[in-house]
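**Student:** Just a sequence and a predicted model for now, questions to come.
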Amino acid sequence: MKTAGLAAALLATGLLAGCSTPGASDAEPRQLRVATFNASLNRPAEGQLATELHGENAQARAVADVIDHNSPDVLLINEFDYSPEALDLFRENYLGGAYPYSFTAPVNTGVDSGLDLDSDGATGGPDDAFGFGQFPGQYGMVVLSKFPIDTSGVRTFQNFLWKDMPDSLLPRDYYGANSDALRLSSKSHWDVPVDIDGKTVHILASHPTPPSFDGPEDRNGKRNHDEIRLTADYIDGAGYLYDDNGVRGGLTQNASFVVLGDQNSDPVDGDSVAGSIQQLLDNPRIQDPAPTSGADGNTDTADFSDPTPGDLRVDYALPSADLTVTGSEVFWPTDASHPSDHRMVWVDLKL
């Protein structure tokens, strides 16, 4: 669970364009599988993931096996350290070029704020970063796709300030004079448009902070709530939002989308601020497929049983209400071994 300009940040490739899925005819609806997977491919040191992916890494191979088994057409991976080199190595050496298109960009984890956010009398270190991390880009995100990504239409919200969200839960009493400098997103929020046979589906990717590892001020719980709210407000077209290029506003009302990511919020259990994930689940523009899980047939997506809080539903693939859902599942293998404490969640759509 656990800044560079956008132009320099974009990584979108089409080197194997001939491998993309052929277009569907007018008489055949497109069947599309969209998935999210917190793969725990984070490492304690910058550059370590890329170094490991140059060779054969058992965890990365197990992650690739999960991806290959479920074969999503579009996939968000959470907790993949930001590294274009590591991403290319994983795509080619572990996924065999199955995903000719990809996107990644910098995130706030490990980016030094220059402020003493934890009030320990010193600056620097993971607790004083804009998002908790040992180095810039730890716990990053990547989008993989078998269909073209419209890089010119990508919007990122890495630099959006928490203070600029109206009626936010920002704990000013805790952060004091530093409050106005805080970025809301602990990693980033992305809108990645994917072209599916001429139809655009927006991948709304995020990974809010866990609502724990704090004190009675509940700073992480409140941040988690407002990070989820950012996605909900973006879907509702909120005019207060501005992206990293300074463009204001949210998603257009007729846009199709899928919300993906480890939201670190269970509807019932865990440490979330009450109503956090309901901001998405109860949004009339969103449908919740309530995927079945191999873990006792419920909707849990992660195993945090060592020692607590147990199994939770924290990973979501939530399509817009205009899309037709034909299936949804949490991939929870019976084999006790698994490369991550999270499971892949996918939703099948008919376009």
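**Tutor:** Yep, that arrived. Numbering: from 1, shown residues only.

**Student:** From now on I want contacts and neighbour counts done on CA atoms only, so please keep to that.
**Tutor:** OK.

**Student:** What are the boundaries of the strands in the stretch 251-351 of the chain?
**Tutor:** Assigned by DSSP state E, counting those that start in this stretch, the stretch 251-351 of the chain shows strands spanning 256-262, 292-293, 302-304, 310-312, 315-319, 324-331, 344-350.

**Student:** Single out the most deeply packed of the ones you listed.
**Tutor:** strand 315-319 (a mean of 29; mean count of other C-alpha atoms under 10 Å).

**Student:** try this one side by side with the last:
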Amino acid sequence: MRGLAALLICLGLTSPLCADPIRVASFNTELSRRGPGLLLRDLTRKGDAQIDAVIAVIAGAHPDILALQGIDWDLEGRTLTALASRLEQAGLAYPHRLALRPNSGLDSALDLDGDGRQGGPGDAQGWGRFTGQGGIAVLSRFPILTQEVRDFTPLLWRDLPGAELPTHPDGAPFPSEAAQAAQRLSSTAHWAVPIALPDGPRLTLLTFQATPPVFDGPEDRNGRRNADEIRLWQLYLDNALGPAPEGHIVIAGGANLDPERGAGRHQAIRDLLADPRLQDPLPGQPTAAFDGPGPLRVDYLLPSSDWRIEGVGLSAPAPEASRHRLIWLDLVPDQL
């Protein structure tokens, strides 16, 4: 049990009120490096101040299930294994881990960003200098049902129902018809990850990291893509992308969009936050601080309405670790 309040609730009572809360957390670590293998190198060395600070932030929250952003991917999973080893040294054991190949840095052999050149970071399926830069990962104390994971990362943007694709002033596809025929929606990844919880229920973690809605031109390519990356989750829950997940869900990750402030198509995140199937445990709370726009709410943990929320919090600002703060929730299913 975490906390006196849960203990007092449970005195003299039986399940489900006495079920141990599950602590779910999401954290954009910003650990990504500028070249392949560099993060793995730094994780296996001692004395990297940023890595030490990130480990301390995660250890302070001590989550059961952790969605990470900003961690470089490699084919053999060595980087995530090294991070898990560092966390175990800090007292956190995560025997169940998931890191699928993201779109970031994945070569397209096309000019996807419309700058007239090919082969740059903006021409990858998601911005990146190398395959897997700034990917996402899931670490869990509980079994991940890997055979049932839904990976929406290969989904073409134009195949998303109602896709808001960018155009030139004359209405032609931006930057080209060939580019839009190959362009995937996810700038990093979108995964639906079923996790088997103790005592029977399952949690489906819907995790992602959307593109920043900036660094483009009047066609608003990144702004449109960001909005559609957020909208994907509501379409999934509507059964528009195959069968929706059954039971308890948590959306966890980076939308890169504040409901009110900064750049972007704010209605996309407002619509997600207002969805009656979800709960918003941290309304109006900034989760990151950036030069220029200042504090913004860009990171989200949104449980479905069939959870009872017993605790919620943010890590203290730790700029030596990341501009982002770790978010955590203590959750109990309303019905076990």
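**Tutor:** That came in fine, so what should we check first? Everything quoted here is computed from the prediction, not taken from an experiment.

**Student:** Tell me how the two chains score on TM-score.
**Tutor:** With the length set by TM-score structural alignment, normalised by the length of the second structure, the two chains reach a TM-score of 0.88; 307 aligned residues with a C-alpha RMSD of 1.6 Å.

**Student:** Off-centre distance for stretch 28-46 of the second structure?
**Tutor:** Relative to its chain's centre, stretch 28-46 of the second structure lies at 19 Å (C-alpha atoms, centre = their mean, to the nearest Å).

**Student:** what does that stretch rub up against?
**Tutor:** Contact partners of stretch 28-46 of the second structure, identified using C-alpha atoms under 8 Å, 6 or more residues apart in numbering, comprise 48, 50-51, 54, 68-72, 74, 78-79, 82-83, 86, 129-131, 133-134, 253-254, 299, 321-326.

**Student:** swap in stretch 337-351 of the first structure?
**Tutor:** Everything outside stretch 337-351 of the first structure that qualifies as a contact, by C-alpha under 8 Å, 6+ apart, is 29-40, 59-60, 62-63, 66, 72, 289, 291, 301-304, 315-318, 323-332.

**Student:** Rebuild the strands of the stretch 251-351 of the first structure as JSON lines, extending it with distance to Tyr99 of the first structure.
**Tutor:** Compiled in JSON lines, these are given as follows (distance: least, C-alpha to C-alpha, whole Å):
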{"stretch": "strand 256-262", "distance to Tyr99 of the first structure": "18"}
{"stretch": "strand 292-293", "distance to Tyr99 of the first structure": "26"}
{"stretch": "strand 302-304", "distance to Tyr99 of the first structure": "25"}
{"stretch": "strand 310-312", "distance to Tyr99 of the first structure": "30"}
{"stretch": "strand 315-319", "distance to Tyr99 of the first structure": "19"}
{"stretch": "strand 324-331", "distance to Tyr99 of the first structure": "20"}
{"stretch": "strand 344-350", "distance to Tyr99 of the first structure": "16"}
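
**Student:** what does stretch 297-314 of the second structure correspond to over in the first structure?
**Tutor:** Across the first structure, the stretch matching stretch 297-314 of the second structure (TM-score structural alignment) is residues 313-330.

**Student:** can you give me the end-to-end distance of the matching stretch?
**Tutor:** 10 Å (C-alpha to C-alpha, to the nearest Å).

**Student:** Then stretch 269-284 of the first structure?
**Tutor:** First-to-last distance for stretch 269-284 of the first structure - C-alpha to C-alpha - comes to 23 Å.

**Student:** With stretch 41-48 of the first structure instead?
**Tutor:** 10 Å.

**Student:** and for it, what span of the second structure is it aligned with?
**Tutor:** So stretch 41-48 of the first structure sits over residues 31-38 in the second structure, by TM-score structural alignment.

**Student:** what's the answer for stretch 274-285 of the first structure, then?
**Tutor:** With TM-score structural alignment as the criterion, stretch 274-285 of the first structure aligns to 266-277.

**Student:** Residues contacting that stretch, please?
**Tutor:** Taking C-alpha under 8 Å, 6+ apart as the rule, stretch 266-277 of the second structure contacts 227-228, 230-231, 234, 255, 257-260, 279-280, 302, 304-305.

**Student:** Now with 10 Å, please.
**Tutor:** 223-224, 226-234, 237, 249, 255-260, 278-281, 283, 298, 300, 302-306 (C-alpha atoms under 10 Å, 6 or more residues apart in numbering).

**Student:** residue ranges of the strands in the stretch 101-250 of the second structure, please?
**Tutor:** With DSSP E, counting those that start in this stretch as the criterion, the stretch 101-250 of the second structure has strands spanning 135-140, 150-151, 190-196, 202-209, 248-254.

**Student:** With distance to Ala268 of the second structure as added columns, please give the ones you listed in a markdown table.
**Tutor:** Listed next are the strands of the stretch 101-250 of the second structure as a markdown table, based on distance: least, C-alpha to C-alpha, whole Å:
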| stretch | distance to Ala268 of the second structure |
| --- | --- |
| strand 135-140 | 22 |
| strand 150-151 | 21 |
| strand 190-196 | 16 |
| strand 202-209 | 15 |
| strand 248-254 | 13 |
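
**Student:** out of those strands, nearest to Gly264 of the second structure?
**Tutor:** strand 248-254 (13.8 Å; C-alpha to C-alpha).

**Student:** Have a look at how far, on average, that closest one is from the first structure.
**Tutor:** Average distance, strand 248-254 of the second structure versus aligned residues of the first structure after superposition (mean C-alpha distance after the TM-score superposition for the first structure): 0.5 Å.

**Student:** Which residue numbers in the first structure does that strand align to?
**Tutor:** Counting by TM-score structural alignment, strand 248-254 of the second structure sits on residues 256-262 of the first structure.

**Student:** List only buried entries from the contacts of stretch 266-277 of the second structure.
**Tutor:** Neighbour counting over those (16 or more other C-alpha atoms under 10 Å) leaves 223-224, 226-234, 237, 249, 255-259, 278-281, 298, 300, 302-306 as the buried ones.
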